[in-house]
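S.K.: got a sequence here, can you build the structure:
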Amino acid sequence: MKENHENLYPSKWLNKASAGERVASELRMRIIAGRIESGSILSENKLAAEFSVSRSPIRDALKMLASENRIRLERMGAVVLELTEKEIQEIYDVRLLIESFVFERLVKMDTSAVVKELSKTLEMMKIAIKYHDADDFSFHDVLFHETIIKSIDHSHMLMIWNNLRPTIEGLILLSMRLRFEERIEDFDRVIRNHELYIEAIEKKDRELMVQSLHKNFDDVQGRVDDLWMSQQTYTKGVEHND
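M.R.: As a prediction, the model looks like this:
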């Protein structure tokens, strides 16, 4: 796969990825960012040429994106589907349901190991802020929540999360890149919210858990707003380059 300055998906996240996963990751980001508009037709031949791979990895990538409802496979090619604000809100609704369920399970468990792991991840998020690294912050933000979900060892909850994760990752990445550019001071609040998560889990305090969920998921509307701003920024950039 060609590496170029216009790639939206961080190449450092793709060390162990297959060719198909690499293509899917980049196309997904372009769709979420609005660089590839809804209704566009993706051609296997054109994509194979662009990414310097055979058609087989392209087919694999398109199957992945179809399973995530980012595209619809048809005879004439793959049709890009719109990622609406309603769908984004629904994705975060499901996240809230998952994490609420997980919290209730954690109340009955030994949480010392997960608290330790979350604390380490939070320190990495703080380092990313110090060095103004939006991509690294996003990586550890996703890891933070994934660690919570994995901690209860619930296979079906993990299956739901894994299905949502690629889109959530893209939404967070675009949002955080914009925040690092325009609202870096907002990260003091973001860190405090994550500290509240850890405190709620450590104390097994349901009231604190509700408060932590409330603070973190009330922030979703801001992320949705960030997404639309990011889409406009990327689209204008592409138009300007053309």
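
S.K.: for the rest of this, base every contact and every neighbour count on C-alpha atoms.
M.R.: Noted.

S.K.: so for this structure, the centremost residue is which one?
M.R.: For the chain, the residue nearest the mean C-alpha position is residue 169 (1.0 Å; CA atoms, centre = their mean).

S.K.: from what I can see that residue touches residue 144, true?
M.R.: No - with contact defined as CA atoms under 8 Å, residue 169 does not reach residue 144; the gap is 12.0 Å.

S.K.: right, and residue 60 touches residue 25 too?
M.R.: No - using CA under 8 Å, residue 60 makes no contact with residue 25, being 11.6 Å away.

S.K.: who has more neighbours, the two?
M.R.: For residue 60 versus residue 25, neighbours defined as other CA atoms under 10 Å are more numerous around residue 25 (25 against 17).

S.K.: element containing the more buried one?
M.R.: Secondary structure assigned from DSSP states H and E places residue 25 in helix 19-33.

S.K.: want to put them side by side, so please do this one too:
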Amino acid sequence: MAESLEWSAPVQLAPSAPKLGEHVAQELRRAIISDTLTRDTHLVESRLSEKFGVSRGPVRDALTRLCEEGLVESRRRGTYVRGLSIEDIEELYSLRKLIETDAVLRCIGTDGADFSPIEKALERMRSALASGDASAFAHADLGFHSAFYTVAGHRRIEAIWLQYRPTFAGMLEVTNAQDASLTPTMEDHEVLLDAVATGDRARALDLLEDHLEGSRRRMLAAYGRYSEPD
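M.R.: Okay, here's the model as predicted:
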């Protein structure tokens, strides 16, 4: 059973920083999804508190959030890394296909829909691509997809997306790392928005399906490289 918590997380959390739990969760999530923190690693609150330089409260909040996402689990002797399995990846992408398809259809079906939130996110992607900032590009990429849920105007579907968005953010870092260039990804998003904005339902759904399927395959390929079979 893995026990080590020694990994090189870029931890720079000021004690007065807001939402420390979210920052701790982000670093742990990144380490878990990249398999730096492996399955069955014991996550000891006191050791994590020391590592991140925060009290146990934010650590506890972070572990609760990661438990809700299914990345860690509580056992009799504490909290342990559960990680991602092939089944988890398949479930996450099938869920995303369901809810994002619905969001896109609602955007197309809304008379006078305001697509400016999606357009602004796309512009942030262009700026990040031009500056070579992969992290900013990934953030804008997730913002682009989030904007569809906002424009769709379905609060509960958006709530489902927001619950799992952090997990997809971590997976996006993994899949983007495999891409020699992010330009094709940029183009995928541009044509998707064009199809939605012009009301081309069939084209929009085909583009969305291709986009999500490509992401799923890259994630599964990455999983095969860094994880051993269960």
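
S.K.: just give the TM-score of the two.
M.R.: Between these two chains, after superposing, the TM-score reads 0.85 (TM-score structural alignment, normalised by the length of the second structure); 219 aligned residues with a CA RMSD of 2.4 Å.

S.K.: related to what we said a few turns ago, now the residue nearest to the centre of the first structure: closest residue in space, sequence neighbours ignored.
M.R.: With sequence-adjacent residues excluded and distances taken as CA to CA, 6 or more residues apart in numbering, residue 169 of the first structure is closest to residue 142, at 6.6 Å.

S.K.: which elements pack onto the helix or strand hosting the one you found?
M.R.: Assessed by DSSP H and E, residue 142 of the first structure sits inside helix 134-150. Helices and strands touching helix 134-150 of the first structure, by 3 or more CA pairs under 8 Å, 6 or more residues apart in numbering; DSSP states H and E, are helix 85-106, helix 112-130, helix 155-182.

S.K.: helix 85-106 and that helix, what's the angle between them?
M.R.: Put simply, helix 134-150 of the first structure runs at 50 degrees to helix 85-106, going by axes from the mean of the first three to the mean of the last three CA atoms, to 10 degrees.

S.K.: these two touch, right, the residue nearest to residue 169 of the first structure and residue 170?
M.R.: No - here residue 142 of the first structure does not reach residue 170: they are 10.1 Å apart, not a contact under CA under 8 Å.

S.K.: mean per-residue distance, the lengthiest helix in the second structure versus the first structure.
M.R.: Longest helix in the second structure by number of residues (criterion: DSSP state H): helix 201-226. With mean CA distance after the TM-score superposition for the first structure, helix 201-226 of the second structure departs from the first structure by a mean of 2.8 Å once superposed.

S.K.: now the angle from that helix to helix 155-176?
M.R.: Using the same axes, to 10 degrees: helix 201-226 of the second structure against helix 155-176 is 50 degrees.

S.K.: list the buried residues in helix 201-226 of the second structure.
M.R.: By 16 or more other CA atoms under 10 Å, the buried positions in helix 201-226 of the second structure come out as 201, 204-205, 207-208, 212, 215-216, 218-220, 222-223.

S.K.: just stretch 107-122 of the first structure next, same as before
M.R.: 107, 111, 114, 115, 118, 119, 121, 122.

S.K.: thinking again about what came up before, and residue 237 of the first structure, which of the helices and strands packed on helix 134-150 of the first structure is closest to it?
M.R.: helix 155-182 (14.2 Å; CA to CA).

S.K.: show me what the closest one is packed against.
M.R.: helix 19-33, helix 85-106, helix 134-150, helix 220-241.

S.K.: and that helix, how far out from the chain middle?
M.R.: On the basis of CA atoms, centre = their mean, to the nearest Å, helix 155-182 of the first structure sits 2 Å off its chain's mean C-alpha point.

S.K.: I'd like the next helix or strand past it.
M.R.: Sequence order places helix 187-203 as the next helix or strand after helix 155-182 of the first structure, per DSSP H and E.
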